[in-house]
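Engineer: Fold the stuff below for me.
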Amino acid sequence: MLAASLVLGIGLLPWLSRTDPALTVLKARSAERDPTPEALAAVRDELGLADGPMRLLARWLGGLLHADAGRSWISGTEVLPGAAQALGVSLLLMAGSLAVAVGTAAAVCGRSLWLGSRRRLGARAPGGTVTAVLAALPEFLVAAVLASVVGVQLGWLPALGWYGPQWMVLPSLALGLPAGAVLGRMLDDLLPGAFAEPWALATAARGIPPGSVARMALRRCVPGLLPNLGLFVVGLTGGAVAVEQVFDIPGLGRLTLRAALAQDLPVLQTGTLALVLLAATAGALTRLAARLLIGPALRDGALHSLHRPAPPAPRTLPLVYGVLLTAVIGLGLPRDPLTLDTGARLQAPSWAHPFGTDALGRDILARIAHGSLDTLGIALAVSATALATGILLGLLPRLSGPVVDTVNAVPPVLAGLLVTAVAGGGAWTPALAVAAVAWSPLATHTTTLIQQERATTHLTATRALGAGPWYLLAHELLPAVLPPVARHALLRLPGIALSLAALSFLGLGSQPPSPEWGLLLAENQPYAERAPWAVLAPAAVLALLGALAVTAAGGVRLPRRRSPARPARLPGPPAEVKQAMPTPPRTPVPTSPTD
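Structural biologist: Just a heads-up that it's a prediction; the model follows:
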């Protein structure tokens, strides 16, 4: 039903945007052609626009039953072959990006695996600065740097087009590195709890090799990440619009974006439907894989909570990053971000202009500082909204499950177009678009953790002692789930800022002369080779924001439970249960809960 509503909304896009679809199609076909009343009437008659959107949608759906998605309103070619080819390109790019993401995630959590498998549980992994920088780098900026430096200047790999395996390397790196950094941090967050479980504590006495312990710990933690991995898969396919634009890749994301901008409804509806089907397939496969890996333990209630009290995280790095970010903003706010100086165009950093100037002679430090007020404020508001929505809907998996699969299939760019059509353009358009889709990973994470926490032996024992559902939710489930989901939300904060920047980068958000960070990157990208500081300065501030968010996320921890000698207000078991309770036998050496 939700997927049908999405396709219906796509079909109504030209009418929702209050624009004449005939004029848009005519301009897309030939920008030089004069839109005379006769020409517009000919387009309306050719496309059947006079019949209205509902009849057009009904004809398109009827054609799908016969494997016919209609013809493009712009080129006149059949839609289905072109969409299938674009989907194949996007799936190949997704496979390459996923391989890079898995390798990056393995590198991020490698130290924790090595320490945990050798029983050095007290040692802490590094603060994650490199990971934060990788997670916070804009994909379109990474793509532009790789294309210009590796592809053009060094000539090591081809930078434009899609003609073979070599053309996959650079775009796969641009997409896979940030996604792998986020996945690696999420896995690194679960590993300490896995290594502290009874089965892992018994491995030293049994002499099991560290490599086997590490593999069992991975198997224990991976099911909790699989649903989010499915979301990443769909995001790497439909959300790679900016990267496909930079590398000139004929993928599904770029095809859908161009169709949306030109209001080519048959192509747009077919591309959206393909993304929805891909999201549903990926979600079903990841849920099946998680059930196969850990299903028996969920059924038998034989799990232990992975989220337990941990030593306080070091506060030095978040403090340093916060001071640096505050200093950059504080130094730039007294400066005027709109002052033009054509005699100081593209000047290198100096005492007068610490971050240099842009193509119009404006001070980049001033523009970054003033843009931070909008970028950071909106990103924080969207993150808080996504966290609250994700937790609430994650507690209702039967309601949120189908919604997540559909919402995740909508790239932020397409969501931005839909929001722009309904609410109009403006600075808050990207915020509404990103907020509409940003909650789904957090809801999926919440649902997965709730499912596993309900299957823990501790919760089973607490329920047997007479605890009701509200007590379990307030005192057991939420305290165990809120900290990791909050850490996940902090990890997503740079990504939300990047999504806002990407929408502005593509022209769907703030307009010049606004100093919004995404717009800064879009304005200065053409001068990246001549004046790299104009691009590197806002990118470095984004990376600093990512470092602050990732290191601060380590401080969100589960509060320590009260001592068992002073239990919480929990009713004891009924008298007949006490009489029937046998003396517990000697517990054998535990094994992995997933075996």
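Engineer: From now on I want contacts and neighbour counts done on CA atoms only, so please keep to that.
Structural biologist: OK.
Engineer: Quick one: list the elements packing against the helix or strand containing L268.
Structural biologist: Taking DSSP states H and E as the criterion, L268 maps to helix 265-300. On a contact count with 3 or more C-alpha pairs under 8 Å, 6 or more residues apart in numbering; DSSP states H and E, helix 265-300 meets helix 2-11, helix 79-117, helix 210-238, helix 252-262, helix 397-408.
Engineer: Second input sequence below; structure requested for side-by-side comparison:
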Amino acid sequence: MKAALTRAAGLVAVLAAVGLLPWLSGEDPARRLLRARSAEQDPTPEALDAIRADLGLDSGPSGLLGDWAAGLVHGDLGVSWVSGTEVLPSVLAGLQVSLVLMATALVTAFLVATALVVPVLVRGRGTSGGVAAMLAAVPEFLLATLLLIVAGVWLGALPTSGWADASYLVLPALALGVPAGGLLGRLVADALPAVLDERWVELWRGAGVGRARVAAGALRRVLPPLVPQFGMVAVGLTGGAVAVETVFAIPGLGRTAIGAAKSQDLPLLQGTVLALLLLGLTVGALSAWLRRALLGPALRGAGLTLPAPHAVRVPVAVPLALAAVLAAAIGWGLLRDPYAIDTAARLADPSSAHPLGTDALGRDVLARLGHGAAATVGTATVVGLLGWLLGLALGFLPSLAGGLADIANALPPVIVGILVAAALGPGTGGAALAVALVSWPPLAAHAAALVLEVRASGFLLAQRAIGAPPLWILSRHVLPAVAAPVARHAVLRLPGIALALASLGFLGLGAQPPSPEWGLLLDGTADYVERAPVAALAPAVALALLAALAVALSGYTGRARPPVRGNRKGAGPGGPVRVPRADAHPEAPVAV
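Structural biologist: Prediction:
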């Protein structure tokens, strides 16, 4: 009940934030609108008063929110501040395009996941876990850029922009569907080996049941507990679609939202963000319904869970090698000047003076990579610290955290980034805030599981029996046992946070020029990929190495265990307690 109330309160808060977008920045909305319509016109009191009267802004924030909510009830999303047309038709047109793109991407994801799962069903053991993890970790904006450059520009095989016939769907669907399919395939392939080792499988095989029927039974056993995570994958497509639609100039809902945020067309932005939010919540509700349908009436209240999956073993040398390559490039770049302009050396090839060449202004690419990484890693560290503190605090309040996590999981970082940019303006601080607001759920889930185990231990029962104060138990035993493992988990998620920040920078919602932030670099270098391929692809390679490092580190998140004293099995009044793996939700929302 508490979780449901928290979920409802969180949804109301998000809707109120959307409705109050014109006032959240603290700047006069009339002034912002005047600047959006005509940057040269002076903001005279007469002009501002005319705009307020025309749009009803003179009623203040409460009146504006009330008018917006009343319009929603009647299906009226208002009038665009820039074009003067009704918002609802634009939102519906963009939604139609986005739904077609997402449906095609889901089909692609299903095909990729099937290719990853079939070998596990045939052999009984997974051999594609590393491939699936790598596909899942590639950000949509990075894959979209690489597909555009290779398949569209270099090979000229497929259209690179627009929305006409089916051929325009191929590259965007691959960019969206391949990472989603990698994640779906990884979730199922990781769980299947443990399920195939269960007793019922042995009995079925001993009774002569065919391999196809055993495989179907194993899938039926695996799917219900994973359906909520499948829903998160589908929600993630709404965030990934923003980047993919921007890269390929597709007139969908995400690209419309980005354009509205940049032009300060707040009514249109409110409509598009509301549609994206409702789309995410609808997907979450459908996933809950599908889980109940798969379980059937007999098992709906059984709390069906999966056995612990077999971990994908990554040799420790792999993350060390990736970290060493990145550190060497960053360290070398930090010794150089990232802002020095040499117009005579524009788009120069790699040389001893410029090991990775120069950009369109003659700036050294290696220097910009090094300084951009330092800024990105520093921001990611701050975001990780905030997520750790928030996750740790909410781990002690599971009923509150559950409802808030549902709202956070329905909002990809890109959507939150659009809202923050509309309210505060684009910038590094806004991007960090957007990622921090949605990156805490897996840490809170990890903390809650550890709190449950520590509180059920025999050692703490003995402490209570001898009269130890609750504050003493909390500060000396529970908190130290929980904080350290969750901190290690937070550190291992830093590469994913950095990728999320880079995606916002790529979309123009994060760091602004002339900052050398990696996502911003990738966005600015794609225009001259044919003339200077090394300089143009250097940010893409660096981001790919960062994604590979995130994959290599994800295999270590399950090793953090609390130092529980006394009863090692954690047997308390409620019986043994099993702590779920810390990477049970490896792709929880830090990636776009």
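Engineer: Can you give me the TM-score here?
Structural biologist: The TM-score (TM-score structural alignment, normalised by the length of the second structure) is 0.78; 541 aligned residues with a C-alpha RMSD of 4.1 Å.
Engineer: quick revisit: format the helices and strands packed on helix 265-300 of the first structure as TSV; extra columns: mean neighbour count and distance to S372 of the first structure.
Structural biologist: Shown next, in TSV, are these (neighbours: other C-alpha atoms under 10 Å; distance: least, C-alpha to C-alpha, whole Å):
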stretch	mean neighbour count	distance to S372 of the first structure
helix 2-11	16	33
helix 79-117	20	29
helix 210-238	22	26
helix 252-262	23	28
helix 397-408	19	28
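Engineer: Can you say which of these is nearest to V320 of the first structure?
Structural biologist: Nearest to V320 of the first structure among those is helix 79-117 (21.7 Å), distances taken as C-alpha to C-alpha.
Engineer: And that closest one, what does it pack against?
Structural biologist: Applying 3+ C-alpha pairs under 8 Å, 6+ apart, we find helix 79-117 of the first structure packed against helix 169-195, helix 210-238, helix 252-262, helix 265-300.
Engineer: So which elements touch the third one?
Structural biologist: Contacts defined by 3+ C-alpha pairs under 8 Å, 6+ apart place helix 252-262 of the first structure against helix 21-29, helix 79-117, helix 210-238, helix 241-247, helix 265-300, helix 412-423.
Engineer: on average, how far is it from the matching bit in the second structure?
Structural biologist: With mean C-alpha distance after the TM-score superposition for the first structure, helix 252-262 of the first structure departs from the second structure by a mean of 2.5 Å once superposed.
Engineer: now do the first one
Structural biologist: Mean deviation of helix 169-195 of the first structure from its aligned counterpart in the second structure after superposition (mean C-alpha distance after the TM-score superposition for the first structure): 2.3 Å.
Engineer: Report the distance from that helix to the chain centre.
Structural biologist: In terms of C-alpha atoms, centre = their mean, to the nearest Å, the centre of helix 169-195 of the first structure is set 12 Å apart from its chain centre.
Engineer: So which bits of the helix or strand following that helix are buried?
Structural biologist: Downstream of helix 169-195 of the first structure, the next assigned helix or strand under DSSP H and E is helix 198-201. Residues W199, A200, L201 are the ones in helix 198-201 of the first structure that count as buried (16 or more other C-alpha atoms under 10 Å).
Engineer: Over to stretch 238-254 of the second structure?
Structural biologist: 238-248, 250-254.
Engineer: between those residues, which is closest to D76 of the second structure?
Structural biologist: L253 (17.5 Å).
Engineer: how much space between that closest one and L269 of the second structure?
Structural biologist: Look at L253 of the second structure and L269 of the second structure: by C-alpha to C-alpha, to the nearest Å, they are 10 Å apart.
Engineer: Likewise for V214 of the second structure?
Structural biologist: 50 Å.
Engineer: residues in the second structure aligned with stretch 249-257 of the first structure?
Structural biologist: Counting by TM-score structural alignment, stretch 249-257 of the first structure falls onto residues 250-258 of the second structure.
Engineer: contacts for the matching stretch?
Structural biologist: The contact list for stretch 250-258 of the second structure (C-alpha atoms under 8 Å, 6 or more residues apart in numbering) reads 91, 93-98, 161-163, 238-239, 241-243, 245-246, 249, 268-269, 272-273, 276, 418, 507.
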